[in-house]
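Colleague: below is the sequence, then the predicted model.
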Amino acid sequence: MHTDSNCIFCKIVAGQIPSRKVYEDDELLAFHDIAPWAPVHVLIIPKVHIASMVDVAEAHAALLGRMMVLSARLMRELGVTNGYRHVINTGRDGMQEVPHLHLHVMGGPRPWSKG
């Protein structure tokens, strides 16, 4: 599996940095965001290092589909019943802060409104 030793999310996958995990399998890891924008805010990341959506290829289609299906399952399990939002920031102009593909899933009242 491809990893980047300088990537904070790769370090979380490797267990070098703790996280509040909500799901893990051979391909995906989901954990609570450390700076949530909503009452429920989880990140779903592939364990393989993919820097951003710019680097996604046809070979990643099933992995991205699994991320989306998992997001619905996690929101149900975490008690989100009135909708949620998916966000994938891509690149500097897209406000991506960590260069490792990650899906934000935010649920609860007005999850897009911080402050």
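Modeller: Arrived safely.
Colleague: C-alpha only now, for contacts and for neighbours.
Modeller: Noted.
Colleague: can you pull out the strands in this structure?
Modeller: Ranges of strands in the chain, per DSSP state E, are 21-24, 28-32, 40-46, 84-87, 103-107.
Colleague: tell me what the last one is packed against?
Modeller: Counting by 3 or more CA pairs under 8 Å, 6 or more residues apart in numbering; DSSP states H and E, the packing neighbours recorded for strand 103-107 are strand 40-46, helix 61-77, strand 84-87.
Colleague: at 7 Å instead, please
Modeller: The contact analysis (3 or more CA pairs under 7 Å, 6 or more residues apart in numbering; DSSP states H and E) places strand 103-107 against strand 40-46, strand 84-87.
Colleague: burial of the nearest residue to D33 once chain neighbours are set aside, as a residue count?
Modeller: In space, and not counting its chain neighbours, D33 is closest to V42: 5.2 Å by CA to CA, 6 or more residues apart in numbering. V42: 28 surrounding residues under other CA atoms under 10 Å.
Colleague: try this one next to it:
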Amino acid sequence: MSSRLAVLSSHLIHVSAAMASEKEAALAATPSDFTIFDKIINKEIPSTVVYEDDKVFAFRDIQPQAPVHIVIIPIVKDGLSGLSKAEERHIDILGRLLYTAKLIAKQEGLDDGFRIVINDGPKGCQSVYHIHVHLLGGRQMNWPPG
């Protein structure tokens, strides 16, 4: 096996293991009023903050899936545990999350493109029931995503 093939094989095994653990976490997760994101917002759990205003909070993912992987969350959840729970009253915060993703992408130098991901529910691999946007970039994305 060539060294390049060995590296690729090792990478695929790592990615498969990470995807399996994400899937397991999503299947085990349950909606609750207080999540790990609330602890991050309240600075009870340290994070690398990249953006914060009175509506949203953004930090670097601790298990990045791309060179740039930032999680963007609303400070006030207001019952918005996932996208499928959105109501008309959430329109402004949903727009704010996406606009903030655009601002952070520019701040991070992702001028050549990026991906936005919102996982919803167990089959969507959602593991924290506090709506959040993943901003991924810094490498070529593949399609279909998975």
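Modeller: Cool, the structure landed. Only a predicted model underlies this, so the values are computations on that prediction, with no experimental measurement involved.
Colleague: kindly provide the TM-score of these chains.
Modeller: The TM-score (TM-score structural alignment, normalised by the length of the first structure) is 0.88; 110 aligned residues with a CA RMSD of 1.6 Å.
Colleague: export the helices and strands packed on strand 103-107 of the first structure to TSV and tack on distance to P18 of the first structure?
Modeller: TSV is the format used below for these (distance: least, CA to CA, whole Å):
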stretch	distance to P18 of the first structure
strand 40-46	14
strand 84-87	23
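Colleague: returning to that earlier point: dump the strands of the first structure into CSV; add distance to L64 of the first structure as well.
Modeller: Below are the strands of the first structure laid out as CSV (distance: least, CA to CA, whole Å):
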stretch, distance to L64 of the first structure
strand 21-24, 15
strand 28-32, 10
strand 40-46, 9
strand 84-87, 13
strand 103-107, 9
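Colleague: next one: the counterpart of T48 of the second structure in the first structure from A35 of the first structure, what distance?
Modeller: Taking TM-score structural alignment, T48 of the second structure has R20 as its aligned residue in the first structure. Relative to A35 of the first structure, R20 of the first structure is positioned 12 Å away (CA to CA, to the nearest Å).
Colleague: residue in the first structure paired with G138 of the second structure?
Modeller: In the first structure, G138 of the second structure lands on G108 (TM-score structural alignment).
Colleague: burial check on the residue nearest to that match when sequence neighbours are not counted, number of neighbours?
Modeller: Distances taken as CA to CA, 6+ apart place P39 nearest to G108 of the first structure, at 5.5 Å, with adjacent residues excluded. P39 of the first structure: 13 surrounding residues under other CA under 10 Å.
Colleague: and P39 of the first structure, how far is that from A62 of the first structure?
Modeller: 29 Å.
Colleague: ditto for T90 of the first structure
Modeller: T90 of the first structure is 19 Å from A62 of the first structure, by CA to CA.
Colleague: mind checking which of those two has more residues around it?
Modeller: Between T90 of the first structure and A62, counting by other CA under 10 Å, T90 is the more crowded of the two (19 against 10).
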